[in-house]
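Chemist: Just a sequence and a predicted model for now, questions to come.
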Amino acid sequence: MGLMGWPLLVAVIVLAVAGPVACLYLWNRVTGRLAVAGRLFMIVICQVFAVLVGGVGLNHYFEFYASWSDLFGGGKGGGTPIEQVGAGGTGARVRFERTAKVDPDVYTATVTGERSGVRSRILVWVPPGYGSPANAHQTYPVVELLPGYPGTPSTWFHAVHGAIALKEAMASGHAHPFILVAPVTTVVHGRDTECVDFPGGPRVETWLTDDVRQAVTRAFRVQPDRSAWGLMGFSTGGYCAAKMAIRRPDLFSAAVTMQGDAVPQTPEVRRDHALFTQNSVLDLLRTHRPPIALLLAGTRQDRGSDRAINQIMPLVRPPTTAFLYVLPKGGHNASVWNSMLPQAYAWLSARLSAPHPS
């Protein structure tokens, strides 16, 4: 039984209901010297079932962990091979395989980064018509999607409707086609690395920038120029998107941060002054003026993102540009991020190049 999906959720709900019923039935039947211990045990079991329902239900909605291997570590991802995507670029190709577990238009591969040494998974969604013979020479812009923590790349295709929202925006004429790339950001199980290159490893930023880009460029018909590559993330992923665009303007020209922080939150980064400064959006904007565009999205009710936006905006200087998309209401959740996606895709379409023949 998978960690995601209805079977597990239904099973824990049944257990949560059956537990109190069994407790009522057995309460007065437990007698003797073990009566107190037995009744305490029944109470604890009922509480455990209740906590399980809450945990599984939250994971079902937010998809913090997509599989048992994501939860306990050691998983490498992948799926059943169906077809190999035609490659562009040079060098050794990575085999991306289609998997129905996420989305029929999503391909996945486990990649070892040549520069970072990180071995992890990348999901790639191709837009409608990508495989059509009529579009065989069409190349596409890319939006790299970054989840929050804890979270997995498949969150972008379930709880957060990354592909659905793009297809709807394309159908309405508000966005042009993109290839969506969702890499694993939690490359070390249980460790929130906040997309940082740590001295001595792991080199997470290098994985998410150079290595992911190289793997995707070699396997798909994507435009390699920075003007065709953007970043978008929510929560921790939003912070990562802004930070990496500022640090790597040679690779990206636009970034959308949805309720992202302005500075690192991980204690091990905050304890290292040099590392903190190198990865703080605020410190970077004080010393860097890269030719990039930022969309800062948040809500007035989410104090963290509202504070981050108010800290970032005064530091933006040309040629860096920043745009605001602030909703009056909304918490820090998938419903808010989904409501932001149509505007985000329209904004990215106005700043990243459109598909064109190679």
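Modeler: That came through, no problem.
Chemist: switch to C-alpha atoms for all contacts and neighbour counts from now on
Modeler: Noted.
Chemist: what helix or strand does Pro128 sit in?
Modeler: For Pro128, there is no host helix or strand (DSSP states H and E).
Chemist: go on, Leu285?
Modeler: In this structure, Leu285 is located in helix 281-287 according to DSSP H and E.
Chemist: Also Thr90?
Modeler: Per DSSP H and E, Thr90 falls between elements, in no helix or strand.
Chemist: Can you report how many residues lie near it?
Modeler: Around Thr90 sit 10 other residues, with neighbours defined as other Cα atoms under 10 Å.
Chemist: how near is the nearest residue to it once chain neighbours are set aside to Ser305?
Modeler: Taking Cα to Cα, 6 or more residues apart in numbering, and ignoring the residues beside it in sequence, Thr90 has Arg218 as its nearest neighbour in space, at 6.1 Å. Distance of Arg218 to Ser305, computed by Cα to Cα, to the nearest Å: 36 Å.
Chemist: So for those two, which sits in the more crowded spot?
Modeler: Just comparing Arg218 and Ser305: by other Cα under 10 Å the higher neighbour count belongs to Ser305, 27 against 20.
Chemist: Contact partners for that one?
Modeler: Listed by Cα atoms under 8 Å, 6 or more residues apart in numbering, the contact partners of Ser305 are Gln259, Gly260, Asp261, Ala297, Gly298, Thr299.
Chemist: and what of Leu71?
Modeler: When contacts are counted by Cα under 8 Å, 6+ apart, Leu71 touches Tyr65, His189.
Chemist: Val56 reaches Leu9, doesn't it?
Modeler: Yes: applying Cα atoms under 8 Å as the test, Val56 and Leu9 come out as touching, 6.2 Å apart.
Chemist: can you give me the strands in this structure?
Modeler: If you assign secondary structure with DSSP state E, the strands in the chain sit at 97-98, 106-112, 119-125, 138-139, 142-146, 179-183, 229-234, 254-258, 293-299, 321-327, 356-357.
Chemist: Okay, buried residues for the second one please.
Modeler: Judged by neighbour count (16 or more other Cα atoms under 10 Å), strand 106-112 contains these buried residues: Val106, Tyr107, Thr108, Ala109, Thr110, Val111, Thr112.
Chemist: Report all helices and strands that it contacts.
Modeler: Helices and strands in packing contact with strand 106-112 are listed as strand 97-98, strand 119-125; criterion 3 or more Cα pairs under 8 Å, 6 or more residues apart in numbering; DSSP states H and E.
Chemist: Got another one to weigh against that:
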Amino acid sequence: MGLTGTRTVLLAAVVAVLLFAATVWLWPRLAGRGVPRVLARIGALLLVQASLFAAVGLYANQSFGFYGSWADLFGTEDRPGVVVDHDTPAAKRVRLVETRRVNVPGSGAATASGRIEKVEIQGAASRIASTAYVYLPPEYFRSGHRREFPAALVLTGYPGTTEALINGLKYPQTAHRLVKEGKMPPMVLVMMRPTVVPPRDTECVDVPDGPRTETYFTRDVPAAVSAYYRVGDGARNWAVMGNSTGGYCALKMTMRHPESFSVGVALSPSYEAPIDATTGDLFGGSKRLRRENDMMWRLDHEPAPPVSLLVTSSEKGEHNYRDTVRFIDKVKRLNARGEPTRISSMILPSGGHNFNTWKRQIPGCLEWLGNRLAAPDRRH
């Protein structure tokens, strides 16, 4: 069973309850003096506490996506790199792994609830391969909707799991509901984690002499997905959205690559890449590269791109609030000079850097995003 699987969490909870019940039942027999009985009581208490900690820890990991697998948890992730053939047609750079239904009320048929497909996406330019969960809305399978769809790349934080976007933040379920309520058009969601070379946190940077993560997300993923699915292939058809590290990636990739994304949504983002033990040296010691990945610096020194941005924060409980206000003010000053970058924001009165806060923000952000993407013109 997988680390983040529901059955794993339920099994841990059942074991904890059974051990607690057994301890209560057997406690009278363990009463009394003597080393064996004292050790038995200590052992029973330790077993109960360990099982409770394990159950709570597994539930927290499933909810917040700290670790994606047992290998990730124990630091034994050693998957070899994937060789990518550059002459492979783009449509064949997506490999279907499995399909699953969307957990929404009503029929489980794809025409009613949509479908989630787990795929592996190979990057021709970056030579990176990573898995994704692709949400296809019900309209994708209906005979009357043969047009191509807009798409959004949705990224987790670090070291998050892609499953957390489905089970914790509930992106597919929220998009399904909003479309049903007429608040946004149907779109394809490509859900991924930014950690494509675990365990390193690359902050979606093309690392000198290292993984070209930015190239993978801005060139390889849109090209492969557009060739495999009925998805538009222009920047006006693509958005990128993410939380925390994924929020920084969304903001940065939209600003740096308006040829790939026309809309970016950043939930609780930072505005520059950190340098710490999880990232290593992302810029090869280059101050120029580091500045170019600093969004505040870009607003002051680079041409403003023709994109729409949405940033979120909270007045209380969120560490990025002051930086978010500064960022908004900078873009507003550019607007006043006629520059093409557009900014919107969602500021909560209070809310921490966590799933509960982001779940409050996602519906409004998806609605905003969906109504700024253009529907593709091509027909099939």
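Modeler: Alright, I've got the coordinates. In this text, all values refer to a predicted model and were calculated from it rather than measured experimentally.
Chemist: would you turn the helices and strands packed on strand 106-112 of the first structure into TSV with distance to Gln343 of the first structure and mean neighbour count?
Modeler: Compiled in TSV, those are given as follows (distance: least, Cα to Cα, whole Å; neighbours: other Cα atoms under 10 Å):
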stretch	distance to Gln343 of the first structure	mean neighbour count
strand 97-98	29	23
strand 119-125	20	23
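Chemist: Export those to a markdown table and append columns for distance to Leu145 of the first structure.
Modeler: Supplementary listing: those in a markdown table, determined by distance: least, Cα to Cα, whole Å:
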| stretch | distance to Leu145 of the first structure |
| --- | --- |
| strand 97-98 | 18 |
| strand 119-125 | 10 |
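Chemist: Roughly how far does the counterpart of Glu367 of the second structure in the first structure sit from Ala165 of the first structure?
Modeler: Applying TM-score structural alignment, one finds that Glu367 of the second structure aligns to Ala346 in the first structure. In this structure, Ala346 of the first structure and Ala165 of the first structure are 11 Å apart, going by Cα to Cα.
Chemist: Between those two, which is the more surrounded one?
Modeler: Of the pair Ala346 of the first structure and Ala165, Ala165 is the one with more neighbours under other Cα under 10 Å, namely 21 against 17.
Chemist: Which residue in the second structure aligns with the more buried one?
Modeler: Counting by TM-score structural alignment, the partner of Ala165 of the first structure is Thr174.
Chemist: Burial check on the nearest residue to that match once chain neighbours are set aside, number of neighbours?
Modeler: In space, and not counting its chain neighbours, Thr174 of the second structure is closest to Pro363: 6.4 Å by Cα to Cα, 6+ apart. Pro363 of the second structure is surrounded by 19 other residues when neighbours are defined as other Cα under 10 Å.
Chemist: so who does Ala40 of the second structure touch?
Modeler: Taking Cα under 8 Å, 6+ apart, we find Ala40 of the second structure in contact with Leu30.
Chemist: how about stretch 151-162 of the second structure, aligned to which bit of the first structure?
Modeler: Using TM-score structural alignment, stretch 151-162 of the second structure lines up with residues 142-153 of the first structure.
Chemist: which other residues reach that stretch?
Modeler: Residues outside stretch 142-153 of the first structure that contact it (Cα under 8 Å, 6+ apart): 62-66, 122-123, 155-156, 178-186, 192, 222-223, 228-238, 240-241.
Chemist: Also stretch 192-211 of the first structure?
Modeler: Looking at stretch 192-211 of the first structure with Cα under 8 Å, 6+ apart, the contacting residues turn out to be 113-118, 149-150, 183, 185-188, 236-237, 240, 244, 248, 251, 264, 266, 275, 279.
Chemist: Please repeat the previous calculation with a cut-off of 6 Å.
Modeler: By Cα atoms under 6 Å, 6 or more residues apart in numbering, the residues outside stretch 192-211 of the first structure that reach it are Gly113, Ser116, Cys240.
Chemist: Can you check those and name whichever has the most neighbours?
Modeler: Cys240 (35 neighbours).
Chemist: That one pairs with which position in the second structure?
Modeler: Taking TM-score structural alignment as the criterion, the aligned counterpart of Cys240 of the first structure in the second structure is Cys249.
Chemist: Not counting sequence-adjacent ones, nearest residue to its match?
Modeler: With sequence-adjacent residues excluded and distances taken as Cα to Cα, 6+ apart, Cys249 of the second structure is closest to Cys204, at 5.7 Å.
Chemist: Report the separation between the aligned residue in the first structure for the one you found and Phe234 of the first structure.
Modeler: Under the alignment (TM-score structural alignment), Cys204 of the second structure maps onto Cys195 of the first structure. Distance, Cys195 of the first structure to Phe234 of the first structure, by Cα to Cα: 13 Å.
Chemist: now the helices for the second structure?
Modeler: Shown for the second structure, the helices assigned by DSSP state H span residues 6-30, 35-64, 70-73, 110-113, 163-167, 171-180, 213-215, 221-228, 245-256, 287-292, 295-301, 321-336, 355-370.
Chemist: Deepest-packed of those helices, please.
Modeler: Across the helices of the second structure, averaging neighbours per residue (mean count of other Cα atoms under 10 Å) puts helix 245-256 on top, at a mean of 28.
Chemist: That one vs the first structure - mean distance after superposition?
Modeler: Following superposition, helix 245-256 of the second structure is found to deviate from the first structure by 0.8 Å on average (mean Cα distance after the TM-score superposition for the first structure).
Chemist: which helices and strands does that helix pack with?
Modeler: Contacting helix 245-256 of the second structure under the criterion 3 or more Cα pairs under 6 Å, 6 or more residues apart in numbering; DSSP states H and E are the following elements: strand 238-243, strand 263-267.
Chemist: Repeat the analysis, applying 10 Å as the threshold.
Modeler: The contact analysis (3 or more Cα pairs under 10 Å, 6 or more residues apart in numbering; DSSP states H and E) places helix 245-256 of the second structure against strand 151-155, helix 213-215, strand 238-243, strand 263-267, helix 295-301, strand 308-316.
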